[in-house]
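Peer 1: Could you look at this predicted model? Sequence included:
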Amino acid sequence: MQIRVAGWEDLADIYAIYCPYVRETAVSFETKEPSFAQFRRRFASVTADYPWLVAVDGETVIGYAYASRAFERAAYDWCCDLAIYFRMESAHHGMASVLYEALMDMLRLQNVRIVYALVTGENVRSIRFHERMAFQRAGCLHACGYKLGKWHDVLWLEKELYIQQEPAAFLPWRDLEEGAVAAVLAKANQER
């Protein structure tokens, strides 16, 4: 298995991984699958500033993780949301933590200070995963989403990547040096 930067050629596989979460679970709060064209625009928007990584087994994309802007105001430039998905039928054998850590290493290069994850309250597996990854609970949004015939709580989890009094400017991920990106991926692929 290997971790690499997602490309346009991966988009159909990424879309196929995501859609069952929309249809069958409250992991995603989308209640209707986005069209492939909408998903393509989403990918383009996210990857303009943030990394989108895939975990591949041979030639098959089995999972992905990406970061996106957490809030709109400029003072939030150093914060972002994270998302991670794997094929529902996939046994990812510890790849989730390696993939997530690689994503956070990329974000550190971009001068991102804090990352967030929003996790549905009954998704105990994801909550435990985030806690193992040193995320802390920042709050709970009670009964804030209605999907699949019931109300769902959402836990707001956070992790500080670094503390710096005067932060360096946020760097769009595509402005990072190729060598730095390659080093993060090499480290991740050695750790799996």
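Peer 2: Done, it's in.
Peer 1: From here on, just use CA atoms for contacts and neighbour counts.
Peer 2: Noted.
Peer 1: Give the closest residue to residue 40 in space, chain neighbours not counted.
Peer 2: residue 11 (7.3 Å; Cα to Cα, 6 or more residues apart in numbering).
Peer 1: which SS state does the one you found fall under?
Peer 2: Per DSSP: H, G, I helix; E, B strand; the rest coil, the secondary structure class of residue 11 is helix.
Peer 1: and if you look at residue 66?
Peer 2: Looking at residue 66 with three-state DSSP, the answer is strand.
Peer 1: In contact with the closest residue to it other than its chain neighbours: list those residues for me.
Peer 2: Ranked by Cα to Cα, 6+ apart and with sequence neighbours excluded, the top spatial neighbour of residue 66 is residue 52, at 4.2 Å. Taking Cα atoms under 8 Å, 6 or more residues apart in numbering, we find residue 52 in contact with 5, 6, 46, 64, 65, 66, 67, 103.
Peer 1: Alongside the first one, take a look at this:
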Amino acid sequence: MDKQVTLRVARLSDASRLLDIYTPYIKDTVITFECSVPSVEEFQQRMVNIQKKYPYIVAERSQQIVGYAYLSSFVGRDAYDWAAETSIYVDPADRHGGIGGRLYQAIEDISRVMGILNLNACIGYPKSPDDPHLNTNSADFHHHLGYRLVGKFHDCGYKFGHWYDMIWMEKMLGDHPANPAPVKSFNDVRSVIAVKYNIK
């Protein structure tokens, strides 16, 4: 991992750069099931909604963002509060350099401080090994980080003229007590995160 890469909390002013990273995933892959590139304004609003409760972290090298990761609500019902969905995107030019693993480690550390117990990843999955738009790299990446497959939905996404499957993978971050403490918002623990994990 490049030691010159640092992590910090995303700002709304980062939206254009984050969208630049995200756009190739929309246009060229099925890593995201989104088919149309959102406007910068829509992307900013998504960031605002996420940051009301959850972390949104960017990785920088030489003051240039090279990747980002965030948590979001899993399903959205109160009983799911101790679970969260993960998302991560790394600049294609910087993939396989350890940035994804470092971002995910930060997300896991923050989740533990918040009191989140389950991390869930929704991942597009190819139906053939020679698919030009999707491979198993994302599933393999999550497996390497300790996620396990818990479900598969068949032919649930249509993109580039083909049907795609989707899998759910999960990682448990701790025990599940009979009376869990309420989950804290990221803003409530941000000062702790900054000191403990050096995320500005």
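Peer 2: Yep, it's here. What you see is a predicted model, and the numbers here were worked out from it, not measured in a lab.
Peer 1: neighbours of the residue nearest to residue 40 of structure 1, just the number please.
Peer 2: Using other Cα atoms under 10 Å, residue 11 of structure 1 has 16 other residues around it.
Peer 1: any idea what it aligns with in structure 2?
Peer 2: Correspondence of residue 11 of structure 1 to structure 2, assessed by TM-score structural alignment: residue 15.
Peer 1: Return the distance of residue 116 of structure 2 relative to residue 73 of structure 2.
Peer 2: Taking Cα to Cα, to the nearest Å as the measure, residue 116 of structure 2 falls 11 Å from residue 73 of structure 2.
Peer 1: quick one: which of these two has more around it?
Peer 2: Comparing residue 116 of structure 2 with residue 73 by other Cα under 10 Å, the one with more neighbours is residue 116, at 25 against 18.
Peer 1: In structure 1, which residue is most central in space?
Peer 2: residue 83 (2.6 Å; Cα atoms, centre = their mean).
Peer 1: How about the alignment partner in structure 2 of residue 39 of structure 1: what's its closest non-neighbour residue?
Peer 2: In structure 2, the residue paired with residue 39 of structure 1 according to TM-score structural alignment is residue 43. If the residues on either side of it in the chain are set aside, residue 43 of structure 2 comes closest to residue 15, at 6.5 Å by Cα to Cα, 6+ apart.
Peer 1: thinking again about what came up before, distance of the residue nearest to residue 40 of structure 1 relative to residue 58 of structure 1?
Peer 2: Counting by Cα to Cα, the gap from residue 11 of structure 1 to residue 58 of structure 1 is 17 Å.
Peer 1: do residue 156 of structure 1 as well
Peer 2: Distance of residue 156 of structure 1 to residue 58 of structure 1, computed by Cα to Cα: 34 Å.
Peer 1: re the thing from before, quick check: neighbours shared by residue 116 and residue 73 of structure 2?
Peer 2: 81, 83, 84.
Peer 1: Enumerate every residue touching the equivalent of the last one over in structure 1.
Peer 2: The alignment partner of residue 84 of structure 2 in structure 1, by TM-score structural alignment, is residue 80. Under the criterion of Cα under 8 Å, 6+ apart, the contact partners of residue 80 of structure 1 comprise 67, 68, 69, 70, 71, 112, 114, 115, 116.
Peer 1: I'd guessed the second one sits against residue 81; true?
Peer 2: Right, the one you point to is residue 68 of structure 1. Yes - judged on Cα atoms under 8 Å, residue 68 of structure 1 makes contact with residue 81 at a distance of 5.3 Å.
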